[in-house]
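Novice: I would like to see how this sequence folds:
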Amino acid sequence: MRIQDLLGIELPIIQAPMAGVQGSALAIAVSGAGALGSLPFGMLSVEAMRKEMAAIKAQTKRPFNVNFFCHTQPEPNSEHEAAWRVALSPYYEEYGIDLSTIAGGSGRLPFSAEAADVLAEFEPAVVSFHYGLPEQDLLDQVRKWGAKILSTATTVDEARWLEAHGVDAIIAQGIEAGGHRGIFLSEDLNTQVGTFALLPQIVQAVNIPVIAAGGIADANGVAAAMSLGAAGVQVGTAYMLCPEATTSAVHRVAIKSDAAIFTALTNVFSGRPARGIMNRLMKGLGPISPVAPAFPLAAAALAPLRAEAERLGTGDFSPLWAGQNVSGCKEISAADLTLELAKGANEAH
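Specialist: A predicted model of the protein is given here:
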């Protein structure tokens, strides 16, 4: 089945949900152009979810996607947290931050019954998940209004698991992708491969549409993915300089700089591997730190460092999420970028 027919869209382009660098404006622009705009809800309160969906519904009648994490929330561990703060203590001292003023908390929450209830008020056409799928009763709630279910696979085994659990389409996320890895059946990063190695293997292994993601930043990349069997393409990083994105000033500067050539998978910002531009924290602690608390508990202790550094104009302690290919990042409208990307789908056919 064509992804356009499955999702009710005109163009086989999905804007990747990108927590921290977008709100409803980006999703509205992409959906308005005929593709599938997406909203990341993993870091929003129930009321914020309601507000964002209301904004979309007020400005477009076209389908849109809402995205959630579905990790298991870890129990806070005082020893791990203390070790993490010790690792960060030289930076706290440098910036004059009092450890006693640092709040705890997770920042990212898994999909819940409360979130499902809010979705039911708006009935979004597409709901996507990261880190597998939520419990069956929650999925059943989402399916009540006919929503299509997407989820991310980073290996062939994960793709087969998702198909067996009833998803409507699979997002094949190559290791080039910016932001959090969707890996969920293993913690072994050696299982992670590039998009154009992963995509044809998943296409061959499953009988549902496969959406390519990771390192695709222009029409040529879209055409290449479609020629390898992708039903559609998910693009994130390329949208981060669009005016509709809420990408911070320091993040925009980093994407436009030579620093963006060097990205790495890191767990120091959240506790789980995610790809971002190398910065001072990643270099200082090592991109993958054994001391980082479990996802998503690592983030709280970094918040004051990030805030102070950004106030001074640096992204030394910010998660500068980006994929390995920033060549397609343009300061043009999200609608225009979407139409440019879609030309690749036409070339592939």
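Novice: From here on, just use CA atoms for contacts and neighbour counts.
Specialist: Noted.
Novice: how far does stretch 191-209 stretch from start to finish?
Specialist: 22 Å (C-alpha to C-alpha, to the nearest Å).
Novice: same deal with stretch 102-117?
Specialist: 32 Å.
Novice: that's a strand at residue 14, yeah?
Specialist: Yes - counting by DSSP: H, G, I helix; E, B strand; the rest coil, residue 14 is part of a strand.
Novice: mind checking how far it is from residue 226?
Specialist: The gap separating residue 14 from residue 226 is 13 Å, by C-alpha to C-alpha.
Novice: next one: residue 251
Specialist: Residue 251 is 30 Å from residue 226, by C-alpha to C-alpha.
Novice: Can you name the element that comes right after the biggest helix by length in the chain?
Specialist: If you go by DSSP state H, the chain has its longest helix at helix 78-95. Using DSSP states H and E, the helix or strand that follows helix 78-95 in sequence is helix 113-122.
Novice: For residue 316, grab the count of nearby residues.
Specialist: 19 (other C-alpha atoms under 10 Å).
Novice: same check, this time on residue 112
Specialist: Residue 112 has 14 nearby residues by other C-alpha under 10 Å.
Novice: again, but for residue 48
Specialist: 12.
Novice: Repeat that for residue 278.
Specialist: Residue 278 - counted by other C-alpha under 10 Å - has 25 other residues nearby.
Novice: distance of residue 300 from residue 276?
Specialist: 18 Å.
Novice: Please generate a structure for the following sequence too, so the two can be compared:
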Amino acid sequence: MKESRICEWLGIDSPIIQAPMAGVQDSALAIAVSKAGGLGSLPCAMLSVDDIAHQVSLIKAATAKPYNLNFFCHKTAEYDEQKHQQWRALLKHYFDEFSGQYDESVKAASRMPFSHDIADAIEAFAPPVISFHFGLPDPDLLARIKRWGTKVLSSATTLEEAIWLEENGADGVIAQGVEAGGHRGMFLSNDVSTQVGLFSLLPQIVNRVAIPVVAAGGVCDARSINGALALGAGAVQIGTSYLLCDEAKTSALHRAALKSQKAHHTALTNVFTGRPARGIANRVMKDLGYMNDNVPEFPHASMEMAQLKALAEKHGSDGFSSLWSGQNVSGCKEISAFELTKQFADVC
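Specialist: Predicted coordinates:
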């Protein structure tokens, strides 16, 4: 069976991959999943080079099991001061509401693309698996990774992206259905109308590519796991279900939202970072429109929103927080990620 082959290929016991979730986890979650026989993942796009090396050291010290490092490989747009001034003017009344001011000295993006500097820091670890969002890195960087013996996965949100990934050197494709929480991995188009559900996307990709396919988006229980495997996936990638686990760093406000009725309304939005991402619908998304043309380019938009989020959260409000979540929260459990991974493995 395909899941048996991909488990052997990745060196894992069960076809369960934990989705990397920047901002709500560190190495602790990845370690728990890997120890349970799945593939634990560490999101690295918001970490410094030194932090990446430190977190990988913690993983290596805790387990000899395989793990995945996840990176973004976007092209960082030029900072546009005029657009940011217009964006800050649009947000000013919110800052006023919370008696705060925007710190205009902040000019640095919070999400950095994969680079040779990062490769220098992780080369000694020769990570077993690296996954990418937003395509693949430049050919010289990709070739460098592969010389380590590292397996390379990347997200595809359309059939065209999956074909492109296979043609450009990916070893495996993560079919990311529109149900998935967090950033869309889309990179060949900015048109959100191209995004489709997992069970429509998955068979299209399986029928056209020869490399392993992982299913992501709305997978949270026995029926969805086995449905994805029946449609040809070799493994499933699960994210939202881990957000309430003991090892997750999910904030108290985010946890409360996930356990409330609000979690049943998620939407794609670009207001937090400049790229489409799925989260629980909240005040700022509704006020500004889920997809707003005034938002600065990714990843610079997060500079204003991060400060506004911090102000609002000090007042107990989640109305300006990026409450990333997939469309299906029914798999969320307040237990160890080790135990949850074992439960997923038992139903495969």
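Novice: Provide the secondary structure category for residue 268 of structure 2.
Specialist: strand.
Novice: my bad, residue 70 of structure 2
Specialist: From three-state DSSP, the assignment for residue 70 of structure 2 is strand.
Novice: Please, where are all the helices along structure 1?
Specialist: Remark: helices assigned in structure 1 by DSSP H are 3-7, 24-32, 46-59, 78-95, 113-122, 136-143, 156-164, 195-205, 219-227, 249-256, 280-285, 303-311, 334-348.
Novice: Would you mind saying which of the ones you listed lies nearest residue 128 of structure 1?
Specialist: For the helices of structure 1, proximity to residue 128 of structure 1 was assessed by C-alpha to C-alpha; helix 136-143 is nearest, at 10.4 Å.
Novice: ok, back up a step: which residues do residue 14 and residue 226 of structure 1 both contact?
Specialist: In terms of C-alpha atoms under 8 Å, 6 or more residues apart in numbering, residue 14 of structure 1 and residue 226 are both contacted by the residues 232-233.
Novice: Give me the more crowded residue out of these two.
Specialist: residue 14 (27 against 24).
Novice: what's the spacing between the alignment partner in structure 2 of the more buried one and residue 274 of structure 2?
Specialist: Alignment note: residue 14 of structure 1 maps to residue 17 in structure 2; criterion TM-score structural alignment. Noted for residue 17 of structure 2: a distance of 27 Å to residue 274 of structure 2, by C-alpha to C-alpha.
Novice: Residue 304 of structure 2 too?
Specialist: 11 Å.
Novice: matching residues in structure 1 for stretch 51-62 of structure 2?
Specialist: So stretch 51-62 of structure 2 sits over residues 48-59 in structure 1, by TM-score structural alignment.
Novice: do the same with stretch 204-218 of structure 2
Specialist: Aligned using TM-score structural alignment, stretch 204-218 of structure 2 spans residues 201-215 in structure 1.
Novice: now swap in stretch 325-341 of structure 2 and tell me
Specialist: Counting by TM-score structural alignment, stretch 325-341 of structure 2 corresponds to 322-338 in structure 1.
Novice: what residue of structure 1 matches up with residue 71 of structure 2?
Specialist: Residue 71 of structure 2 maps onto residue 68 in structure 1, by TM-score structural alignment.
Novice: Run a quick check on residue 106 of structure 2 versus residue 303, I expect a contact.
Specialist: Yes - Residue 106 of structure 2 is in contact with residue 303 according to C-alpha atoms under 8 Å; the separation is 7.0 Å.
Novice: Between the two, point out the one with more neighbours.
Specialist: residue 303 (21 against 10).
Novice: and that one, what pairs with it in structure 1?
Specialist: Matched by TM-score structural alignment, residue 303 of structure 2 corresponds to residue 300 in structure 1.
Novice: Let me know whether that match touches residue 101 as I believe.
Specialist: No - Residue 300 of structure 1 lies out of contact with residue 101 (C-alpha under 8 Å); the separation is 11.4 Å.
Novice: so who does residue 255 of structure 2 touch?
Specialist: By C-alpha under 8 Å, 6+ apart, the contact list for residue 255 of structure 2 reads 243-244.
Novice: same deal with residue 288 of structure 2?
Specialist: Residue 288 of structure 2 makes contacts with residue 271, as judged by C-alpha under 8 Å, 6+ apart.
Novice: What's the match for it in structure 1?
Specialist: In structure 1, residue 288 of structure 2 lines up with residue 285, judged by TM-score structural alignment.
Novice: do you know how far its match is from residue 91 of structure 1?
Specialist: Separation of residue 285 of structure 1 from residue 91 of structure 1 (C-alpha to C-alpha) stands at 11 Å.
Novice: Could you check how far residue 95 of structure 1 is from residue 283 of structure 1?
Specialist: Using C-alpha to C-alpha, we find residue 95 of structure 1 at a distance of 18 Å from residue 283 of structure 1.
Novice: before we move on, what about residue 314 of structure 1?
Specialist: 15 Å.
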